[in-house]
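Visitor: I'll drop the sequence and a predicted model, then ask my questions.
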Amino acid sequence: MLHLRLIVPADHTDEVVRTIERTVGTTHLAVLPGAARDPAGDLVLCDVAREAGDGLISDLCALGLDRSGSIAVEDIGLSLSAHAEKAEDDAPGEAADAVLWDQLQDATHEESTLSVTYVAFLTLATMIAACGVVLDNAVLIVGAMAVGPEFGPLAGVCTALVQRRPRLAVRSLVALLVGFAAAMALTVVFSLAMDAAGLFTEERLHGDRPNTGFVYAPDWFSFVVGLLAGAAGTLSLTSAKSGALVGVAISVTTVPAAANAAVALGYGDLGQTKGSVEQLLLNLLAIVLAGTLTLLTQKVLWARRRPRVRRA
């Protein structure tokens, strides 16, 4: 269930209440006249089944409430109410399958912003992966994949393409390109420092690497895994199954490929650098393609359900 807290101009309260009342899956409606001070208006509270939430939020935005008042949405961890159970039963579909487009846009907007923290995480992940590729250590590679924050901007690109949000697309692409460029440049410096300290050697990079050699040898499996990971990651963001995102992070070789490219570039090995960059771009392309197709499919399916989410 979702809890909605609305600040409504007094002359729009009746219309907002009617919109809530005619939406299947709503309950616990309460109106507190004149309770809001900034902006001034009435405070309207209600709960709505997650699967009916996107339709209700869209209708409220169509009334201009996001501009004239306020719409705040919270997930309800526990609701002990027969009315809530009935609302969830009445709403079509399953809560885990529902997509809250405004919530997705808000989340991807935050995750796809180029910031010091984002670049720091991506750089640290790339440096950890650099240690992994030189030592041929799969544990370090998996750890670096889990630390990397690059799926946020990738999801931002997918969302922007489906929702036609050019600003979000530009912001996400800038975060991806600048973030990876900065992380790889700093990792080149890091690898040279490690070489000067005797911890990295060119012989290790060029030696037999059965656990990590795949990061600079892209093939069709790289593309297929990227497609699967992109679909799984998108589903985890749009549903209640967000825990799956960790598994997605450690199934694609974006960060390890960037790390291998940086270390190889530091040693002047253009062959491995080229192969690693190709692996990186192939994974990014596959994730964006699969993520976009997944969102389009979800949008079409829920658009067909929408007319049924109305009371007579």
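Guide: Cool, the structure landed. Numbering: from 1, shown residues only.

Visitor: Could you use CA atoms for every contact and neighbour count after this?
Guide: Will do.

Visitor: how far away is the closest residue to residue 122 other than its chain neighbours from residue 215?
Guide: Spatial nearest neighbour of residue 122, chain neighbours left out: residue 148 (5.2 Å); criterion: Cα to Cα, 6 or more residues apart in numbering. For residue 148, the distance to residue 215 equals 16 Å [Cα to Cα, to the nearest Å].

Visitor: I'd assumed residue 117 was in contact with the residue nearest to residue 122.
Guide: No: here residue 148 lies out of contact with residue 117, judged by Cα atoms under 8 Å, at a distance of 11.5 Å.

Visitor: The two - which one has more neighbours?
Guide: Per other Cα atoms under 10 Å, whichever of residue 148 and residue 117 has more neighbours is residue 148, with 24 against 11.

Visitor: show me the contacts for that one.
Guide: 121, 122, 125, 126, 249, 255 (Cα atoms under 8 Å, 6 or more residues apart in numbering).

Visitor: ok, now which ones touch the second one?
Guide: For residue 122, the set of contacting residues under the criterion of Cα under 8 Å, 6+ apart consists of 147, 148, 149, 150, 179, 180, 183, 255.

Visitor: By neighbour count, which of those wins?
Guide: residue 255 (33 neighbours).

Visitor: Below is an additional structure, to be compared with the one above:
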Amino acid sequence: MLHLRLITPSEKTGDVVRLIEGTTGTTHLVVLPGAARDPAGDVVMCDVAREAGDELLGRLRDLDLEDHGSISVENIDLSLSKRADRAEAEAPGEGADAVLWEHLTDATHEESTLSVTYLAFLTLATMIAACGVVLDNAILIVGAMAVGPEFGPLAGVCTAVVQRAPRLALRSLTALLVGFAVAMAVTVGFSLFMDAVDLFSRDQLEADRPNTGFIYAPDWFSFVVAVLAGAAGTLSLTSAKSGALVGVAISVTTVPAAANAAVALSYGDMKQTWGSTEQLLLNLLGIILAGTATLALQKWLWARQRKATP
């Protein structure tokens, strides 16, 4: 279930209440006339089944509430109510299959912002991965994958394509490209420093690395894993099962590939640099293609399911 808290201008409250009452899957409607002060107006609250949420949010936006009032949405972790159970049963479809496009767009917009925090996390993850590739340490590689925040912009690109949102696409691509460029540039400097203090060496990089050698040797398995991870990551976002994102993060070698490319570049090893760069681009492409296809399929299936429901 979702909880909606609305601030509505007094002249629109009647339309909002009628809309909520006429939407299957809503319950616990509360109207507080004149309770809002900034902006001034009435407060309307209700609970709505997740599978009915996207349609209701779209109609509320059609009433221009985001311009003259506000729309706030929260997930309800626990609701002990027979009315809530009945509302969920009456709503068409299954909550796990429903996509809240407004929430997804807002979430990916926030996660794909090129901020200092985003750059810091991506850079730190790349430097951790650099230690992992030089030491041939799989644990450090997995840790770097989990720290990397790059799935946010990747999901933003997928959402922007499906929703035809060019501004979100530009923001996401900027965060993705600039983020990796900065992270790799800093990691080149980090690698040179580590070499200067005798903690990194070219011999370590070019030695046999059974645990991390795959990072600069892309093949079809790399693309297959990226496609599967992209689909799983997209499903975890749309179904609110964010815990699955950790598994997605450690499934693809985006950050480790960037790290290996940076370290190899610091030593002038162009073979590993190009191989790692190919691995990085292949993974990014696979995730974007799979994520976009997953979202498009979800959108189509949900539309068909709603049409088939009387």
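Guide: All right, it came through fine. Computed from a prediction, not measured in an experiment: that's the story for all the values here.

Visitor: Overlay the chains and give the TM-score.
Guide: For this chain pair, the superposition-based TM-score is 0.98 by TM-score structural alignment, normalised by the length of the second structure; 310 aligned residues with a Cα RMSD of 1.1 Å.

Visitor: Show me what residue 273 of the second structure lines up with in the first structure.
Guide: Per TM-score structural alignment, the equivalent position to residue 273 of the second structure in the first structure is residue 273.

Visitor: Report the mean distance between the host helix or strand of that match and its aligned residues in the second structure.
Guide: In the assignment (DSSP states H and E), residue 273 of the first structure maps to helix 270-305. Its aligned residues in the second structure lie a mean 0.7 Å from helix 270-305 of the first structure after superposition (mean Cα distance after the TM-score superposition for the first structure).

Visitor: I'd like to know which elements that helix is packed against.
Guide: Applying 3 or more Cα pairs under 8 Å, 6 or more residues apart in numbering; DSSP states H and E, one finds that helix 270-305 of the first structure makes contact with helix 151-163, helix 220-238, helix 254-266.

Visitor: Where in the second structure does the second one align, residue-wise?
Guide: Put plainly, it is helix 220-238 of the first structure. Counting by TM-score structural alignment, helix 220-238 of the first structure corresponds to 220-238 in the second structure.

Visitor: Can you provide the mean distance from that stretch to its aligned counterpart in the first structure?
Guide: Relative to the first structure, stretch 220-238 of the second structure is 0.4 Å off (mean Cα distance after the TM-score superposition for the first structure).

Visitor: Which residues does that stretch contact?
Guide: Under Cα under 8 Å, 6+ apart, the answer for stretch 220-238 of the second structure is 98-100, 104, 155, 241-245, 248, 251-252, 279, 282-284, 286-291, 294-295.

Visitor: starting at the chain centroid, how far to that stretch?
Guide: 12 Å (Cα atoms, centre = their mean, to the nearest Å).

Visitor: Name the residues of that stretch that are buried.
Guide: 222-238 (16 or more other Cα atoms under 10 Å).

Visitor: just stretch 112-122 of the first structure next, same as before
Guide: Buried, per 16+ other Cα under 10 Å, within stretch 112-122 of the first structure: 112, 113, 114, 118, 119, 120, 121, 122.

Visitor: neighbours around the equivalent of residue 198 of the first structure over in the second structure, how many?
Guide: Using TM-score structural alignment, the equivalent of residue 198 of the first structure in the second structure is residue 198. A count of neighbours around residue 198 of the second structure, defined by other Cα under 10 Å, yields 9.

Visitor: again with residue 305 of the first structure
Guide: Neighbour tally, residue 305 of the first structure, other Cα under 10 Å: 14.

Visitor: With residue 272 of the second structure instead?
Guide: Count around residue 272 of the second structure with other Cα under 10 Å applied: 23.

Visitor: residues touching it, list them.
Guide: 216, 260, 261, 264.

Visitor: Return the distance of it relative to residue 223 of the second structure.
Guide: Residue 272 of the second structure is 18 Å from residue 223 of the second structure, by Cα to Cα.

Visitor: before we move on, the earlier item: so can I have JSON lines of the helices and strands packed on helix 270-305 of the first structure showing distance to residue 204 of the first structure?
Guide: Putting those into JSON lines (distance: least, Cα to Cα, whole Å) gives the following:
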{"stretch": "helix 151-163", "distance to residue 204 of the first structure": "30"}
{"stretch": "helix 220-238", "distance to residue 204 of the first structure": "24"}
{"stretch": "helix 254-266", "distance to residue 204 of the first structure": "11"}
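
Visitor: hang on, the earlier thing: let's have the buried residues of stretch 112-122 of the first structure in TSV, adding secondary structure and distance to residue 53 of the first structure.
Guide: Formatted as TSV, those follow (DSSP: H, G, I helix; E, B strand; the rest coil; distance: Cα to Cα, whole Å):
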residue	secondary structure	distance to residue 53 of the first structure
112	coil	24
113	coil	26
114	coil	30
118	helix	31
119	helix	34
120	helix	36
121	helix	33
122	helix	34
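
Visitor: Which two among those residues are spaced furthest apart?
Guide: Farthest apart among these by Cα to Cα are 112 and 120. That separation is 13.9 Å.

Visitor: and which of the contacts of residue 122 of the first structure is nearest residue 29 of the first structure?
Guide: The closest of these, once distances to residue 29 of the first structure are taken by Cα to Cα, is residue 149, at 39.0 Å.

Visitor: how about that closest one, secondary structure?
Guide: coil (DSSP: H, G, I helix; E, B strand; the rest coil).

Visitor: Residue 23 of the second structure too?
Guide: Going by three-state DSSP: residue 23 of the second structure is coil.
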